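Enquirer: My questions concern the predicted model and sequence given below.
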Amino acid sequence: MDNQNPHNDPPLPSPSSSSTTTAILDAPLNAMGFEIETLSPNRVSGRIVVSPKCCQMFKVMHGGVSAMIAEALASVGAQMASGFKRVAGFHLSIDHLQSAKMGELVLAEAVPLSIGDAIQIKFVMILKNLDKNSTKLGKEKVWEVELWKAKSSSIERRDVVASSRVTLLCNMPVPKHSQPLVDTLQRFAKL
């Protein structure tokens, strides 16, 4: 296994098309300067250089930006893992462990911890108490999202910036007005 890509998922074609992919799939992430790099049901990852667009007044990345990245990556991964059904995040828990200063490269990765059909949960302790046959919470998808600082020219992990858990409701029908976005995601997805 490769340390830079421990899940051996194929990356998206090139950095220039990464920003295009992000612009098409997630306008808010794109507006902040985030670029999606890997897109599969097993792993969604990307990067952002901390800029004035994503900083709070002390010139460090705003915690809300970290939360937006976490929910966005978990949601797109959950949508792919649920067969491109509609998903909706209903709980986000995030720990901000260290600041990321203006100009620093921040990498983000979302991976599933457990995959079911109806709910994706980011908090592992909840899963230990779930009944697998339950119709309420027994069909879950568990995702974990980490953000860390990296050296400017490599994706080597350096310092964890934030760790989060996202709980998502899955397998809902996709509204007609959203079908073109699902079709686009299917074109970009590495299944």
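Expert: Now that the structure is in, tell me what you want to look at. Worth saying up front: this structure is predicted, and the values here are computed from it rather than measured.
Enquirer: from here on, contacts and neighbour counts on C-alpha atoms
Expert: OK.
Enquirer: Could you check how many residues crowd around A23?
Expert: 18 (other CA atoms under 10 Å).
Enquirer: measure it to G116 for me?
Expert: Look at A23 and G116: by CA to CA, to the nearest Å, they are 29 Å apart.
Enquirer: Alongside the first one, take a look at this:
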Amino acid sequence: KTTAIRNRAGTPMAGSGESARTSAPSPPGPPPGFGEGAPPDNALHALGFEYTRITGTEVLGRLAVTETCCQPFKILNGGVSALMAESTASIGGYMASGYRRVAGVQLSINHLKPARLGDRIEAKANPIQVGRNVQVWEVQIWLLDPSTSEHKDLVSSARVTLLTNLSTPEEMKSYEKGIKKYAKL
């Protein structure tokens, strides 16, 4: 007898000996409670990232490097840096596009210096080009000096290209309200 392989939700996976559900899943709705002030990015929020400034010309946010953010050698995981880059650029791009849905189409990131467990870092995203259909953002991730909170060393430098001519589904309209609340930080 063959045992079906199931995903975390218990649904049989394709090709596992048992047929998966044939109905297409419904599209995800807005993040829970977002219109009431939930964080603009749930994945970053789960890591402890805090936005300190959100506009269409600059997005800033800080993160304490915790064990959750580190690879086994107690150094910031490069994927966390990439998530910070794409998320901060996307929120800025969303505002700069007049609150039209954006999608990242290219991300290039260079990791220049390590951020270690216990360090504090800051992401700073600024647009290089804001066009009607495409935006390009530069994101720098800085190690913060613990005594002054000033930028100390450049940890990563990224370039994010966003497609910005997408329509926003009706069920995501509350996201705009949430971003506007955060933008008044």
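Expert: Looks like it arrived, so ask away. Bear in mind the structure is a predicted one, so any value in this text is a computation, not a measurement.
Enquirer: Which residue, other than its chain neighbours, is closest to V160 of the first structure?
Expert: Take V160 of the first structure and drop its neighbours on the chain: the residue closest to it by CA to CA, 6 or more residues apart in numbering is W148, 4.1 Å away.
Enquirer: The second structure: which residue goes with the one you found?
Expert: Residue correspondence to the second structure (TM-score structural alignment): W148 of the first structure is matched to W142.
Enquirer: ok now do its match, which residues does it touch?
Expert: 121-124, 151-156 (CA atoms under 8 Å, 6 or more residues apart in numbering).
Enquirer: and if we set it to 6 Å?
Expert: 121-122, 151, 153-155 (CA atoms under 6 Å, 6 or more residues apart in numbering).
Enquirer: helix, strand or coil for it?
Expert: Following DSSP: H, G, I helix; E, B strand; the rest coil, the label given to W142 of the second structure is strand.
Enquirer: V105 of the second structure now?
Expert: Strictly by three-state DSSP, V105 of the second structure counts as strand.
Enquirer: burial measure for it, as a count.
Expert: 11.
Enquirer: what do we get in the first structure for it?
Expert: So, by TM-score structural alignment, V105 of the second structure is matched to F90.
Enquirer: In the second structure, point out the residues matching the biggest strand by length in the first structure.
Expert: Counting by DSSP state E, the longest strand found in the first structure is strand 157-172. Using TM-score structural alignment, the residues of the second structure aligned to strand 157-172 of the first structure are 151-166.
Enquirer: residues of the matching stretch that come out buried?
Expert: Within stretch 151-166 of the second structure, the residues scored as buried using 16 or more other CA atoms under 10 Å are 153-164.
Enquirer: next one: stretch 103-111 of the first structure
Expert: Neighbour counts over stretch 103-111 of the first structure (16+ other CA under 10 Å) mark 104-111 as buried.
Enquirer: With distance to G77 of the first structure and secondary structure as extra columns, can I get those residues in a markdown table?
Expert: Shown next, in a markdown table, are those (distance: CA to CA, whole Å; DSSP: H, G, I helix; E, B strand; the rest coil):
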| residue | distance to G77 of the first structure | secondary structure |
| --- | --- | --- |
| E104 | 25 | coil |
| L105 | 22 | strand |
| V106 | 19 | strand |
| L107 | 16 | strand |
| A108 | 13 | strand |
| E109 | 10 | strand |
| A110 | 7 | strand |
| V111 | 8 | strand |
